[in-house]
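Student: Pasting the sequence and the predicted coordinates here, then a few questions.
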Amino acid sequence: MAKRDYYDVLGVAKGADAAAIKKAYRQKAKELHPDRNSDNPNAEAQFKEANEAYEVLKDENKKAAYDRYGHAAFENGMGGGGGPRGGQGDFGSAFSDVFDDLFGDFMGGGRGGGGRRSTAQRGNDLRYNLRINLEDAFAGMQKTITVPTAVGCGACNGTGAEGGSEPQTCPTCSGMGKVRAQQGFFTVERTCPTCSGMGQIIKDPCNTCHGQGRVEKEKSLSVNIPAGVETGTRIRLAGEGEAGMRGGPTGDLYIFIEVQDHALFERESTNLYCRVPVSIATAALGGEIEVPTIDGGRSRVKVPEGSQSGRQMRLRGKGMPALRGGNTGDMFIELAVETPVKLTSRQREILKEFDQLSEENNPQGSSFFDSVKSFWDSMKG
């Protein structure tokens, strides 16, 4: 099959200048790259054809020979400079000319287009888990914490170099932090093994930080814990994280709050719940009980006559404050009618007598057993 005209392959007019040829090739390479055309079985052959055309037309001498003799210019050694080997062209040379333009966004820049890699790297963010009790969550507090972290080295001012010397450009990657290697049809980019991707090397590292620009140290911080925090609340302290590498910006510190369980109160959002035991006599006759509140105070609550276990009473405004302002929650008192234990003989006599006299005073029991009788009767039917 006869070869197509190289100008037709790239879609440019004869006599097009180098800029137009390169632009056309870039467009073709994008359209025909096999990785982007897995469903097109002809893509690889068309891609190679475009590379072969560009390999000839990008070179002034080869282009002049091709304009004069056509494809015959590269047959039997004609045209000088040895045209496309085996009719395929120097794929690596042609493709690498526009590699950066095509994939620079994905590979981190390219020759002549990305600039040198900065050695400064932002420090890591740190996490600190802080446990507080419910009383502190109610009132808010100032808490001093000690955080192990990395801080900028004072001996070298964070540069990592001894005596004020400057880092030098890495000779392996020329400051890019990455190196490229040709593997068949493709150019592979890897982190530079000499500078570990930093782009620079330190000939005379600081004796204190060994070239890192930072040292391990504990620091104390005063943290404001606002009233109303709950488990999972996150507090951010900007710039209090790990120091950056070689003068890079400092990371942030995130404090995660965990509010411990309380012996008396259970929390649900801004509301508090307190389960209070009451005697049978108080529940039956009614009366008053004294209950604690989260602020350390006391409140008297009236127990209605005939109260049952599980009955709740509300104390408005005695709960937790909302974290970001607004109303304060409520406190709910839940009654737990307590059955007495270890009865004396006299108490047993009184309770037996009371039980005989109170058959009509147990509405829930009467209702339940009436329902049980109806159930059994229906089963017999």
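Tutor: The structure has been received and is ready for your questions.
Student: only C-alpha atoms for contact and neighbour calcs from this point on.
Tutor: OK.
Student: what does the one helix or strand residue 346 maps to contact?
Tutor: Residue 346 belongs to helix 345-357 when assigned by DSSP states H and E. Residues outside helix 345-357 that contact it (C-alpha atoms under 8 Å, 6 or more residues apart in numbering): none.
Student: Tell me how far that helix lies from the chain's centre.
Tutor: 67 Å (C-alpha atoms, centre = their mean, to the nearest Å).
Student: Tell me which residues touch the nearest residue to residue 260 once chain neighbours are set aside, please.
Tutor: In space, and not counting its chain neighbours, residue 260 is closest to residue 133: 5.1 Å by C-alpha to C-alpha, 6 or more residues apart in numbering. Contacts here follow C-alpha under 8 Å, 6+ apart; on that basis residue 133 touches 259-262.
Student: Give me the neighbour count for residue 268.
Tutor: 12 (other C-alpha atoms under 10 Å).
Student: Which residues are in contact with it?
Tutor: Per C-alpha under 8 Å, 6+ apart, neighbours of residue 268: none.
Student: residue boundaries of the helices in the stretch 251-381 of the chain?
Tutor: Listed in chain order, the helices of the stretch 251-381 of the chain (DSSP state H, counting those that start in this stretch) span 280-285, 345-357, 363-380.
Student: Next one for the comparison:
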Amino acid sequence: MSKRDYYEVLGVARNAGDDELKKAYRRCAMKHHPDRNPGDAAAEAAFKECKEAYEVLSDAGRRRMYDQHGHAAFEHGMGGNGGGFGHADMGDIFGDIFGNIFGGGMGGGRGPRRGADIGYVMELSLEEAVGGIEKTIEVPTLDACDSCDGSGSADGKLETCSTCQGRGQVRFQRGIFSMQQACPHCGGRGQTIANPCGDCHGQGRIEDTKTLQVKIPAGVDNGDRIRLSGEGEAGPSGSPPGDLYVDVRVREHDIFKREGDDLHCEVPIRISQAALGDTIRVPTLDGEVELRIPAETQTGKLFRLRDKGVKSVRSRRPGDLYCEVVVETPVNLTAQQRELLEQFEGTFVGEGARKHSPRSSTFLDGVKGVWDRMKSS
């Protein structure tokens, strides 16, 4: 039976461009693919026919010969192949069109993969995080083997991989789509080791502990991450190493609590200081500073000390320090102190006492209002 015209097979005009040919082949292949037409001999024949047509028309040289001589161009030795298509990988044609549907296949990139990234958690005090510090760390990792310089080969000799035939990729069929991925035997290198290194057993890597100096910039916060490029695990067979990620964890401080670039702390004062006012000294990360407490200060009063917080690692602008006053009840009183307090308490009598305790008066008035409403209901 005579062959159909290749342009007719794909349903395109004779001046069709490459993109049009690909779209036509995709439609034809999806329609007649054996996986979609199990047991249908006619569909299988049509599928082979459209593959053959696309192989010729997608190649500029063979398309030119076909346009001049038709099917005869590939018969009786014309075209240098005796009319066959054995020199071409039909899977490659199919994969070129459909592979990009899944992002170019599954792991289709050629070449060995880089080494794995590793993580390290570094605990810092608040002072270390705010001021910056350089620390020495030890990280268990896979390092390049010194005996074979990370190649995995004792003598440097390599062989062509028998699984992928040196291509570094293997192709397989999934439904109607042709997929490709890095060769599992050679890891995408296309070559295997003829004489493995005795120290690393051909892996190119050995377990080791790496000692590193890590510089922590001033102003880092809990959860920040520092990347050290190329300090991760060595890649297999001499491929590039991964990275080391240092995750910062800041321990809780005895006095200060950090919120962004601001610091917060509680400042206890005596009842006499709160009532009469005073100037006290409060701690900061730069040393003590004076804080003036005005008379009649109530517990919970917030005082702001500008630029006494943390200098941000990003903006480099310092935050503020917020001091919350807590009026402390005296304990372990002496007889004299107790007597003086009793005398002082004795002065709060009658209606005149209300003006000395505004919050208590407001509270008592509120309670009285609740009782009155309950009685009238």
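Tutor: Arrived safely, thanks for sending. Model, not experiment: these values are computed from the prediction.
Student: After superposition, what is the TM-score?
Tutor: TM-score of the superposed chains, computed with TM-score structural alignment, normalised by the length of the second structure, equals 0.75; 336 aligned residues with a C-alpha RMSD of 4.0 Å.
Student: returning to that earlier point: and the helices of the stretch 251-381 of the first structure, which is most packed in?
Tutor: Of those, the one with the most neighbours on average (mean count of other C-alpha atoms under 10 Å) is helix 280-285, at a mean of 17.
Student: Report the contact partners of the equivalent of residue 241 of the first structure over in the second structure.
Tutor: Superposed on the second structure with TM-score structural alignment, residue 241 of the first structure falls opposite residue 232. Contacts for residue 232 of the second structure (C-alpha under 8 Å, 6+ apart) come out as 115-118, 141, 241-244.
Student: What is the nearest of these to residue 193 of the second structure?
Tutor: Checking the contacts of residue 232 of the second structure against residue 193 of the second structure by C-alpha to C-alpha gives residue 115 as the nearest, at 18.7 Å.
Student: so what's that closest one up against?
Tutor: Neighbour list for residue 115 of the second structure: 232-236, 239-242 [criterion: C-alpha under 8 Å, 6+ apart].
Student: if I pick residue 254 of the first structure, what's in contact with it?
Tutor: So residue 254 of the first structure contacts 125-128, 234-237 (C-alpha under 8 Å, 6+ apart).
Student: Then residue 114 of the first structure?
Tutor: residue 108.
Student: 6 Å instead?
Tutor: Applying C-alpha atoms under 6 Å, 6 or more residues apart in numbering to residue 114 of the first structure gives no contacts.
Student: how close does it get to residue 341 of the first structure?
Tutor: Residue 114 of the first structure sits at a distance of 83 Å from residue 341 of the first structure (criterion: C-alpha to C-alpha, to the nearest Å).
Student: and what of residue 322 of the first structure?
Tutor: Taking C-alpha to C-alpha, one finds residue 322 of the first structure at 42 Å from residue 341 of the first structure.
Student: who's more crowded, these two?
Tutor: Neighbour totals were compared for residue 322 of the first structure and residue 341, and residue 322 leads with 19 against 6 (other C-alpha under 10 Å).
Student: mean deviation of the helix holding residue 346 of the first structure from the second structure?
Tutor: Compared with the second structure after the fit, helix 345-357 of the first structure shows a mean deviation of 3.1 Å (mean C-alpha distance after the TM-score superposition for the first structure).
Student: I'd assumed residue 157 of the first structure was in a helix, is it?
Tutor: No. Going by DSSP: H, G, I helix; E, B strand; the rest coil, the assignment for residue 157 of the first structure is coil, not a helix.
Student: Just give me the match in the second structure for it.
Tutor: Match for residue 157 of the first structure (TM-score structural alignment): residue 149.
Student: Is there a neighbour count for its match? I'd like the number.
Tutor: There are 15 residues near residue 149 of the second structure, going by other C-alpha under 10 Å.
Student: Contact partners for residue 270 of the first structure?
Tutor: With C-alpha under 6 Å, 6+ apart, residue 270 of the first structure has these contacts: 319-320, 329.
Student: follow-up on the earlier one: against residue 227 of the first structure, how distant is the residue nearest to residue 260 of the first structure?
Tutor: Distance, residue 133 of the first structure to residue 227 of the first structure, by C-alpha to C-alpha: 12 Å.
Student: picking up where we left off before, residue 99 of the first structure is nearest to which of the helices of the stretch 251-381 of the first structure?
Tutor: helix 363-380 (84.0 Å).
Student: so that closest one matches what in the second structure?
Tutor: Counting by TM-score structural alignment, helix 363-380 of the first structure falls onto residues 358-375 of the second structure.
Student: which residues are in contact with the matching stretch?
Tutor: residue 354.
Student: Report the mean distance between it and its aligned residues in the first structure.
Tutor: Stretch 358-375 of the second structure differs from its equivalent in the first structure by a mean of 1.9 Å after superposition (mean C-alpha distance after the TM-score superposition for the first structure).
Student: can you check stretch 41-50 of the second structure too?
Tutor: With mean C-alpha distance after the TM-score superposition for the first structure, stretch 41-50 of the second structure averages 5.5 Å from its match.
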